[in-house]
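1. next input, structure requested:
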Amino acid sequence: MTCFLLGAGAAYAAGTHAGGHDGAMAAGQPGKKSEVTRVIKVTMTETEDGAMVFSPNQFNIKKGETIRFDIVNKGETDHEFVLDDHKGMEEHKALMEKFPEMEHADPNSIRLEPGAKGEIIWKFSESGKFQFACLIPGHMEAGMHGPVLVN
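-> Sure, this is the predicted structure:
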């Protein structure tokens, strides 16, 4: 079941990254639209000083909440939004360094070209500290990451 929608202008490139996140993972599992308890609007962009940022830059979520992340890329380059735990983020980051143009088919991630919009619906079934980031090479290092605190 695909739990995200790509905007009409979503970026697709050669190669895919699918598998491993179809069901439950440490940060939870794909949510159902009918069970959304809260909507969080997320903006991805660059700043004049060269930083790349998410707004908001952290999320506080209650265990059991199903969140719809409404995501928009207001920047001038492609960006992605990935939810995962530290281990999963490091694995995905290493893969992105090898294949930076890969297309995402995982329900916990979305890649958007400038001006595009999309969504991820996610159920946070476990407590803990998780992460979100843009794993396009150089973007995380430029500031595109933050904590997801689930209590």
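
2. please count neighbours and contacts with C-alpha atoms only from this point.
-> Will do.

3. just give me the neighbour total for E90.
-> Other residues near E90 come to 13 when the count uses other C-alpha atoms under 10 Å.

4. which stretch of helix or strand covers it?
-> helix 86-98 (DSSP states H and E).

5. now do the buried residues in that helix.
-> G88, M89, H92, K93, L95, M96 (16 or more other C-alpha atoms under 10 Å).

6. go on, stretch 144-151?
-> M144, H145, G146, P147, V148, L149, V150.

7. what about the fifth one, which SS state?
-> Pointing back at V148 there. V148 falls in the strand class when you classify it by DSSP: H, G, I helix; E, B strand; the rest coil.

8. measure it to H139 for me?
-> According to C-alpha to C-alpha, to the nearest Å, V148 stands 18 Å off from H139.

9. equivalent analysis for the third one, please.
-> Using C-alpha to C-alpha, one obtains 12 Å as the distance from G146 to H139.

10. now the end-to-end length of stretch 134-150.
-> Start-to-end, stretch 134-150 (C-alpha to C-alpha) is 20 Å.

11. so what does the helix holding E90 touch, helix or strand wise?
-> Helices and strands touching helix 86-98, by 3 or more C-alpha pairs under 8 Å, 6 or more residues apart in numbering; DSSP states H and E, are strand 128-133.

12. packing partners of the strand it packs on?
-> Secondary-structure packing of strand 128-133 (3+ C-alpha pairs under 8 Å, 6+ apart): strand 79-84, helix 86-98, strand 145-150.

13. please generate a structure for the following sequence too, so the two can be compared:
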Amino acid sequence: MYRKPLNGLLFSFLLGSVPALALANAGHAHDHQTSHGHEHASPTRHAAVDRTIQVSMDDRMRFEPAYIEVKAGETVRFRVRNDGQLPHEMVIGTLDELQAHAEQMRDMSGMLHDEPNAVALDAGQQGDLLWHFSQPATLDFACLIAGHLEAGMKGSIEVR
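-> As a prediction, the model looks like this:
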């Protein structure tokens, strides 16, 4: 899998308001934690997982499920699987942040994320994202590989 690090400014912009914790990515354990806060979701290193939600991605440029409901106070493990033949990723943020980042990704062909709010997977791989949702909100997720978001590869998380 080919990866380039994100520009530090872009990384700060994206994670300044949307932190998460990627526990596993592409079959290798990663232990990332950001010090940035967010009023709706935060990274957690040792919290007990309340439930696991299976999410699949494929070459139809879709997530299954594309709409997810969670409860405020819940810690969720997103177990993400790439059922396609192309690389895909699941990046969590607000729709505005994801669209701005997708615009920047168009110039970075071949880049996959290795960030706390994302899991990037080659064909057939599986990885996890661990999130604690502290209060009601609406968040979004998308694949930011060039052209994938534009093709409809996105979804939403409703925190109730």
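
14. what's the TM-score once they're superposed?
-> Once superposed, chain against chain, the TM-score is 0.81 (TM-score structural alignment, normalised by the length of structure 1); 136 aligned residues with a C-alpha RMSD of 1.8 Å.

15. picking up where we left off before, now the buried residues of stretch 144-151 of structure 1 as JSON lines including distance to T43 of structure 1?
-> Converted to JSON lines, the buried residues of stretch 144-151 of structure 1 look like this (distance: C-alpha to C-alpha, whole Å):
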{"residue": "M144", "distance to T43 of structure 1": "11"}
{"residue": "H145", "distance to T43 of structure 1": "12"}
{"residue": "G146", "distance to T43 of structure 1": "13"}
{"residue": "P147", "distance to T43 of structure 1": "15"}
{"residue": "V148", "distance to T43 of structure 1": "16"}
{"residue": "L149", "distance to T43 of structure 1": "19"}
{"residue": "V150", "distance to T43 of structure 1": "21"}
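
16. so which of those comes closest to H79 of structure 1?
-> Closest approach between these and H79 of structure 1, by C-alpha to C-alpha: M144, at 9.1 Å.

17. measure the counterpart of that closest one in structure 2 to G37 of structure 2 for me?
-> Under the alignment by TM-score structural alignment, M144 of structure 1 pairs with M153 in structure 2. Using C-alpha to C-alpha, M153 of structure 2 is found at 27 Å from G37 of structure 2.

18. the strands in structure 2, which residues?
-> Assigned by DSSP state E, the strands in structure 2 fall at 21-25, 28-29, 41-42, 51-58, 62-64, 67-70, 75-82, 88-93, 118-121, 126-133, 137-142, 154-159.

19. mind putting the ones you listed in a markdown table, distance to G8 of structure 2 included?
-> Converted to a markdown table, the strands of structure 2 look like this (distance: least, C-alpha to C-alpha, whole Å):
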| stretch | distance to G8 of structure 2 |
| --- | --- |
| strand 21-25 | 18 |
| strand 28-29 | 23 |
| strand 41-42 | 20 |
| strand 51-58 | 28 |
| strand 62-64 | 28 |
| strand 67-70 | 30 |
| strand 75-82 | 26 |
| strand 88-93 | 17 |
| strand 118-121 | 16 |
| strand 126-133 | 21 |
| strand 137-142 | 21 |
| strand 154-159 | 25 |
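
20. so which of those gets nearest M1 of structure 2?
-> Comparing the strands of structure 2 by their distance to M1 of structure 2 (C-alpha to C-alpha), the top pick is strand 118-121, with 8.2 Å.

21. can you check which part of structure 1 stretch 96-110 of structure 2 sits on?
-> Using TM-score structural alignment, stretch 96-110 of structure 2 pairs with 87-101 in structure 1.

22. touching that stretch from outside, list them.
-> Under the contact criterion C-alpha atoms under 8 Å, 6 or more residues apart in numbering, stretch 87-101 of structure 1 has outside partners Y12, A13, A14, G15, V82, L83, M102, Q131, L135, I136, P137.
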